[in-house]
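>>> sequence-free structure coming up:
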């Protein structure tokens, strides 16, 4: 069996404890906020999750940046020097240049280390949807599967990682061009909460509008009920923008309605949270299709 490392980036939004348990190598994306630069570390070591969302609620406007080629080179090179191969699962290429940077670094390093393998997967996932794909791949690795076998698994499974989410503040989606200024204004006045998903190409797509927060949370579970595959077998991942009570509400609904046994809850990290704002609520699960 080949010896290899599973690498990903911090937009997986896994907890630092879970990432360590899965033996992952995780590269942080970055953000600029109020004149300072921070790495999006899984443990919130440079900017805490609650601190970040407090600043966003106060009107701070973060700017984010991807992992660059040099950072991938610096992380990958010691692994290859140690005689190990790399399977790198990246944040959706539709939302970030992180994947492209990993591909470039991997190709250059394979030339420098012709006996080693660097395989890079465009997860087409975001937040803990990416985290769920990484978790599933780590389980395959634990079964003794080779790098190429887990690579094939990842490519086959990524289209079944369903992403559903809602936001509390439409203005952040307006900044990112996801809704118009007029829609954001009238939606905010009418307490309209959009429900969105990440499609098969890794893009954020508005799907429906709900009147009120609770209706939008229940809509996430409704979508899971329509498309989930063996919900009692696979874990459900939930991430949130500093609204733990809402996350617990959704977790209880999926347990009650679908017999889900295992739920992982964690924050939406500051890089993705920069584009969604505080109060974002997400639900990720294995389904027939996205």
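Yep, that arrived. Keep in mind that what you see is a predicted model, and the values were worked out from it rather than measured. Numbers count the residues shown, from 1 in each chain.
>>> every contact and neighbour count from this point should use C-alpha atoms.
OK.
>>> give me the number of residues near residue 203?
The number of residues packed near residue 203 is 16, by other Cα atoms under 10 Å.
>>> just checking, residue 289 touches residue 227?
Yes. Residue 289 lies in contact with residue 227 (Cα atoms under 8 Å); the separation is 7.1 Å.
>>> how close does the residue most central in space within the chain sit to residue 272?
The chain has residue 127 as the residue nearest its centroid, 1.5 Å off, counting by Cα atoms, centre = their mean. Distance, residue 127 to residue 272, using Cα to Cα, to the nearest Å: 7 Å.
>>> do residue 215 as well
The value you get for residue 215 to residue 272, if Cα to Cα is used, is 23 Å.
>>> between these two, tell me which one has more neighbours.
Taking other Cα under 10 Å, residue 215 and residue 272 do not tie; residue 272 has more neighbours (22 against 14).
>>> point me to the helix or strand that includes that one.
helix 270-276 (DSSP states H and E).
>>> show me what that helix is packed up against.
Judged by 3 or more Cα pairs under 8 Å, 6 or more residues apart in numbering; DSSP states H and E, the packing partners of helix 270-276 are strand 30-33, helix 49-57, strand 63-65, helix 170-175.
>>> nearest to residue 242, of the ones you listed?
helix 49-57 (6.4 Å; Cα to Cα).
>>> by contact count, what packs against that closest one?
Counting by 3+ Cα pairs under 8 Å, 6+ apart, helix 49-57 packs on helix 270-276.
>>> list the helices and strands the helix or strand just after the helix it packs on packs on?
Sequence order places strand 281-286 as the next helix or strand after helix 270-276, per DSSP H and E. Applying 3+ Cα pairs under 8 Å, 6+ apart, one finds that strand 281-286 contacts helix 127-142, strand 161-166, helix 213-227, strand 236-240.
>>> can you tell me the closest non-neighbouring residue to residue 135?
Spatial nearest neighbour of residue 135, chain neighbours left out: residue 22 (7.3 Å); criterion: Cα to Cα, 6 or more residues apart in numbering.
>>> what about the one you found, how many neighbours?
Neighbours of residue 22 (other Cα under 10 Å): 17.
>>> ok, structure two:
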């Protein structure tokens, strides 16, 4: 049975130490802020706090999908070492990177007889993608599992990775087309905070709105309660846009209400943060499904 490599993207928003500990190569996403390009690697990226300070001061950021040739290099590195690849990609509902990975796979696989590259569209984002990777990594530790079996498992569990977000500033959602300009202006004036999730197709969708920051954080925890009955949830992941105290508040509420600990609290990186903005808090867990009524 051939060895395999689990490969994923920097959009998982996991700590660098996590990837190093588990020997997971990370595909970087390029982003630009203040007309300066960053390649998205850990060595050449802005500290999250500095990135969010720039956004707060009015700097504009933009991101780009990973091109096929970059993904080819990652795939070939594993194949040349005699290893198959299970690529757990950023949601196709939010980026064309997954499609580019499929293009890269089809370009190089014919040159490696008997090799396997499985590209899995996670339909996840931020540490939802990170939680998905963690689930798959745990499965990979079981005996007698190969790349195809692991990818099949990944496909079977991805719809159970639930994402719930809230933001403190509607401006960035307006820029991304998630709310109208009028809603952003009046919502800001009235202290309205949206609650969003990532749906079954991997899109970021508004599902509710509340008044006040604390109420929006409590809404994330309440949403979790509607999804976890009968599910094994040994831990949750929480990410944030430079608002760690709010993330810790959510973690405490989850522990107090459901007895579930938070394994990792980590900042949302610049790639996701470009679109969600400072003040975002996101809660990720294993649930029954992702279905929600849309606004």
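Alright, I've got the coordinates. Source: prediction; values computed, not measured.
>>> let me see the TM-score of these two.
Once superposed, the chains reach a TM-score of 0.97 (TM-score structural alignment, normalised by the length of structure 1), with 289 aligned residues with a Cα RMSD of 1.3 Å.
>>> returning to what we had before: intersection of neighbour lists for residue 127 and residue 272 of structure 1?
residue 11 (Cα atoms under 8 Å, 6 or more residues apart in numbering).
>>> secondary structure element for the closest residue to residue 173 of structure 2 other than its chain neighbours?
Residue nearest to residue 173 of structure 2 in three dimensions, not counting chain neighbours: residue 179, with 5.9 Å by Cα to Cα, 6+ apart. Using DSSP H and E, residue 179 of structure 2 falls within no helix or strand.
>>> residue 179 of structure 2 pairs with which position in structure 1?
Per TM-score structural alignment, the equivalent position to residue 179 of structure 2 in structure 1 is residue 179.
>>> do you know how far the closest residue to residue 274 of structure 2 other than its chain neighbours is from residue 172 of structure 2?
Spatial nearest neighbour of residue 274 of structure 2, excluding adjacent residues (Cα to Cα, 6+ apart): residue 61 at 5.7 Å. As defined by Cα to Cα, residue 61 of structure 2 lies at a distance of 10 Å from residue 172 of structure 2.
>>> now do the shared contacts for the two.
residue 274.
>>> list the contacts of the closest residue to residue 235 of structure 1 other than its chain neighbours.
Ranked by Cα to Cα, 6+ apart and with sequence neighbours excluded, the top spatial neighbour of residue 235 of structure 1 is residue 262, at 4.7 Å. Residue 262 of structure 1 makes contact with 232, 234, 235, 236 under the criterion Cα under 8 Å, 6+ apart.
>>> which of those tops the neighbour count?
Top of these by neighbour count (other Cα under 10 Å): residue 236, with 23 neighbours.
>>> list the contacts of that one.
By Cα under 8 Å, 6+ apart, the neighbours of residue 236 of structure 1 are 132, 260, 262, 263, 264, 283, 284, 285, 286.
>>> which residue in structure 2 lines up with the fourth one?
Right, the one you point to is residue 263 of structure 1. Match for residue 263 of structure 1 (TM-score structural alignment): residue 263.
>>> pretty sure that match sits against residue 235.
Yes. Applying Cα under 8 Å, one finds residue 263 of structure 2 in contact with residue 235, separated by 5.6 Å.
>>> with residue 80 of structure 2 as the reference, measure out to the residue lying farthest from the centre of structure 2.
In structure 2, the greatest distance from the average C-alpha position (Cα atoms, centre = their mean) is reached by residue 113, at 32.9 Å. Distance of residue 113 of structure 2 to residue 80 of structure 2, given as Cα to Cα: 11 Å.
>>> next, the buried residues of the strand or helix carrying residue 263 of structure 2.
Residue 263 of structure 2 is part of strand 261-267 when elements are defined by DSSP H and E. Under the neighbour-count criterion of 16 or more other Cα atoms under 10 Å, strand 261-267 of structure 2 has 261, 262, 264, 265, 266, 267 buried.
>>> let me know the helix or strand that residue 188 of structure 1 is in.
Counting by DSSP H and E, residue 188 of structure 1 is part of helix 181-189.
>>> scratch that, residue 102 of structure 2 is what I was asking about
Short version, using DSSP H and E: residue 102 of structure 2 is in helix 97-108.
>>> so which elements touch whatever helix or strand comes next after that helix?
The C-terminal neighbour of helix 97-108 of structure 2 among helices and strands, as given by DSSP H and E, is strand 117-121. Judged by 3+ Cα pairs under 8 Å, 6+ apart, the packing partners of strand 117-121 of structure 2 are strand 84-89, helix 97-108, helix 147-157.
>>> now find how far off-centre strand 117-121 of structure 2 is within its chain.
From the chain centre to the centre of strand 117-121 of structure 2 is a distance of 16 Å (Cα atoms, centre = their mean, to the nearest Å).
>>> including distance to residue 40 of structure 1, could the helices and strands packed on strand 281-286 of structure 1 go into TSV?
Formatted as TSV, these follow (distance: least, Cα to Cα, whole Å):
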stretch	distance to residue 40 of structure 1
helix 127-142	12
strand 161-166	21
helix 213-227	26
strand 236-240	15
